[in-house]
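Participant: Sharing a model prediction with you, sequence too.
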Amino acid sequence: SPMDALELLLTMDNRRAVQLAQMLDSHNRKRQEEEEAIRTDAVQMLHNSFDPERDNVIVLGSRAWHPGVVGIVASQLMRRYHKPTFVIAFDESGVGKGSGRSIPGVSLVQAIHQCADTLVSGGGHDMAAGLVIEESRMDDFRRAFNRYVSETTTEEQRCPVLNIDMEVSFQALTLDLLDSYEKLEPFGNSNPQPLFMSSDVFPTEPPKRVGTNHLKLFMRQGMVERDAIFFNGAERELPEPPWDIAFTIDRNVYRGRASLSISIQEIRSHQEM
């Protein structure tokens, strides 16, 4: 219940605050475990049947999945494979509730409208939507959804593109830069967070796995060393160094000291520009 989180923020009783924090942390760990189990199951399904050259969409479902987590998994699969994705949790009667995430140029609302005869219901936004479907119609929906994307987009539109705002050196990543950068906030859909790039970067030591699927990377460009976090990077095979890295920056405050943190969005082997 969200009331537990609200009570944690409002309570003046330290003992009650600790109890609530521990309870919420336990709930979050269970959610993460559920999310990891579904993602692992979904990736295995894709390995068995998915052809990225042939299939322009991902549609997966199972009676073993929890409907409260499928949206998170759909988002992760969409980012990993750059395909419009629906992940569906079916109940014991075979009725499924699914959550979808899309790529630029593919409207899930329009897709649901075009595939309506295979669905019970559906709606949402261009980039995120939900649907209700009978288990027996999942393959029909997958084919119709794939056909819609194939007919309304070009191969070039379906290719992943990173729009780099600026190339910066490690030496230029300072708190002064961060002060200027933060004047652009708040970031959101209509004001996306700037994406930077640094090229010809070398790892200085092996990546360190943190959390469930994240990597901490230690890198050097010229004489300047930086570390960075690569969320969900443990699922990826890192390319041969040296690297070109695309990343966002944020302010990190620990024990009253501010520093600039780097969140890697993508890595490739270095390419001469």
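Facilitator: All right, it came through fine.

Participant: CA atoms for contacts and neighbours, from now on please.
Facilitator: Noted.

Participant: Count the residues that sit near the closest residue to residue 101 other than its chain neighbours.
Facilitator: Nearest residue to residue 101, sequence neighbours excluded (Cα to Cα, 6 or more residues apart in numbering): residue 128, at 4.7 Å. If you count neighbours by other Cα atoms under 10 Å, residue 128 ends up with 21.

Participant: Would you confirm that residue 128 contacts residue 99?
Facilitator: Yes: at 7.5 Å, residue 128 counts as touching residue 99 under the criterion of Cα atoms under 8 Å.

Participant: returning to that earlier point: so who does the residue nearest to residue 101 touch?
Facilitator: 99, 100, 101, 102, 108 (Cα atoms under 8 Å, 6 or more residues apart in numbering).

Participant: what about the helices in the stretch 101-250 of the chain?
Facilitator: Remark: helices assigned in the stretch 101-250 of the chain by DSSP state H, counting those that start in this stretch are 108-114, 138-152, 155-158, 175-181.

Participant: Put this next to the previous one:
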Amino acid sequence: MIEKRWKHYPEFTPEQQRDTELLADSLKISPSLATLLVQRGILDFDQSKRFFRPEISHLHDPFLMMDMDLAVRRLQKAIEVGEKILVYGDYDVDGTTSVALFYGFLKKIYANIDYYIPDRYEEGYGVSWQSIDWASENGFTLIVTLDCGIKSVDKVSAASERGIDFIICDHHRPGNELPQAIAVLDPKREDCLYPYKELTGCGVGFKLLQAFCIRNGYDTEILFDFLDLLVISIASDIVPITGENRVLAYYGLQKLNASPRTGVKALINISGITGVLDITNVVFGIGPRINAAGRIKHAKEAVKLLLSEIEEEAFEFAQEINKHNIERRTFDSSITEQALSMIESDSWFSDAKSTVLYKEDWHKGVIGIVASRCIEKYHRPTIILTQSHGKAAGSARSIPGFDVYQAIEECADLLEQYGGHTFAAGLTLPLQNLEAFRSRFNEIVSSRILPDQLVPMINIDLPLHLEIITPKFYNILRQMGPFGPGNMTPVFESRNVTLVGRPSLMKEKHIKFDVKQNASQVFTAVGFGMAQFYPDIVNGRSFSICYALEENTFRDKKTLQLSLKDIKLH
């Protein structure tokens, strides 16, 4: 197992220290909590109020987005003259929630509308030729794409010749040329001055509907009723939960916990999630099940579930999707085992700074997950490929600080198709280019990646004495959520803690023990996948811990617990 680096937040400047003291005084909170806020750029009372109490009014004017006025006018025209509108979305969580939100809202006011999700295996990512044929044959004259389309230059052009217009709602990086659509809504366009760049595809679709409501006098409360879908996209697409995303996630979680739509409620129930839902619950409980529909069968099933308003029907859809998720886990486990074995048995990887693996019979639906699993063990940019329609197709995942999309882009002459983000991307290439691609990709990674980046890192917000942790401290800390990228759950370090009693092993994989520090109360600490520390701790070696705070409920009794991230033995 690779030993992790503990990276501490840089020491504050005298000015930051003064800000911390003033903030602690004005908010009547501990210096430790004030430190966490200043680290997040919250420097005064007004900023704190905006941070702790987001309001819908904090959302940006949607018309600040490039082409928004064009998009709204084209959508209005389609509705006024009774055109057939097709809502088109990708097959992952962001795409399916986008379609459910956009179609679900518009269906309330307009009937001549349908939705389309491409088949992951037959059509691939983005706008497909099959979908254009289908739209043309069925008389659609306007397609609204969600979470895709920014690179579909040739398809949009071909559709235009057949009398089909496009409004593109995407959040991926554009290529050198934008599609000739009626409107291209993408905050990452270089010429787009929209103040917030990190919306999901679902978020961009939401902004189009928000603008449509404003222009046409519709009650936006009806649109905000769909925020439970939007927060699922924000959580599952691993976008920063800052700025506008924080506002949307804050209210989305409220909706998710208070009155989720029927299909989402069925999904929550079948996921076995109990207690208050947060971003982590969504990422690990809800997201994978929605994704499993597109990975194992067809993502249309997920949309049907999310749109379902009948409890019995929703329960049946949820059960079916849960079966797909169980099947997905089986593929995931088996392929991960094979992939790790290939890395261990091939001497090429001993000096490599990246991992590129190909096996023709791997299930295309889980290779992105497998790439992430490989990174957990070897911590380097990883691409997992399988055969699809006679080509090598796959998914890339990266490590903090390394832009895998840019590295792939520099291999564009070897590829047929690619797209994605800094930390995740998809690509397709001819089989004969595999070795050349693996070699060049590794050269690019090796020339750029820093030695420190190849060692897993735990960011520690601040050292904390266990005596400081109280229910009041935790209550304020909890209100700093929703936590996620850009506002991660605070991680603390407590040095030279004392073991109380004897540690225990759970399922031979996990460790659990009680600790204290000087005169502090005793806390239970749980470390998942940390059984390797058991012999040293039980034999009395002194140690320090880094952890996040969580609330554990057992028999209706709530206690604060330390969720371990790592242990350092002295």
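Facilitator: Nice, thanks for sending it over. Everything numeric in this text was worked out from a predicted model, so none of it was measured.

Participant: TM-score for this pair?
Facilitator: Overlay of the two chains. TM-score (TM-score structural alignment, normalised by the length of the first structure): 0.80; 259 aligned residues with a Cα RMSD of 3.0 Å.

Participant: do you know how far the aligned partner of the residue nearest to residue 101 of the first structure in the second structure is from residue 400 of the second structure?
Facilitator: Matched by TM-score structural alignment, residue 128 of the first structure corresponds to residue 424 in the second structure. Separation of residue 424 of the second structure from residue 400 of the second structure (Cα to Cα, to the nearest Å): 11 Å.

Participant: got it, and residue 328 of the second structure?
Facilitator: 26 Å.

Participant: Pick out whichever of those two has more residues nearby.
Facilitator: Neighbours were counted for residue 328 of the second structure and for residue 400 using other Cα under 10 Å; residue 328 has more, 22 against 14.

Participant: List the residues that contact that one.
Facilitator: 292, 295, 296, 365, 366.

Participant: Tell me the counterpart of it in the first structure.
Facilitator: Using TM-score structural alignment, residue 328 of the second structure sits opposite residue 31 in the first structure.

Participant: Within the helices and strands, which one has its match?
Facilitator: helix 14-49 (DSSP states H and E).

Participant: What residues in the second structure pair up with the following helix or strand past that helix?
Facilitator: Using DSSP H and E, the helix or strand that follows helix 14-49 of the first structure in sequence is strand 58-62. Strand 58-62 of the first structure lines up with residues 355-359 of the second structure when matched by TM-score structural alignment.

Participant: ok, and for the matching stretch, which residues are buried?
Facilitator: 355, 356, 357, 358 (16 or more other Cα atoms under 10 Å).

Participant: now swap in stretch 50-70 of the first structure and tell me
Facilitator: 50, 55-63, 65-67, 69-70.

Participant: same check, this time on stretch 24-34 of the second structure
Facilitator: 24, 30, 31, 32, 33, 34.

Participant: same thing with stretch 307-324 of the second structure?
Facilitator: 307, 308, 313, 314, 315, 317, 318, 319, 320, 321, 322, 324.

Participant: do the same with stretch 198-205 of the first structure
Facilitator: Neighbour count says stretch 198-205 of the first structure has 198, 199, 200, 201, 202, 203 buried, by 16+ other Cα under 10 Å.

Participant: cool, stretch 153-167 of the first structure as well?
Facilitator: residue 158.

Participant: mind checking the end-to-end distance for that stretch?
Facilitator: End to end - Cα to Cα - stretch 153-167 of the first structure spans 30 Å.

Participant: How far off centre is it?
Facilitator: 17 Å (Cα atoms, centre = their mean, to the nearest Å).

Participant: likewise stretch 127-141 of the first structure?
Facilitator: For stretch 127-141 of the first structure, the distance to the chain centre is 21 Å (Cα atoms, centre = their mean).

Participant: do stretch 387-401 of the second structure as well
Facilitator: Centre to centre, stretch against its chain (Cα atoms, centre = their mean), the figure for stretch 387-401 of the second structure is 18 Å.

Participant: likewise stretch 228-237 of the first structure?
Facilitator: The answer for stretch 228-237 of the first structure is 11 Å, by Cα atoms, centre = their mean.

Participant: Residue 44 of the first structure corresponds to which position in the second structure?
Facilitator: By TM-score structural alignment, residue 44 of the first structure lines up with residue 341.
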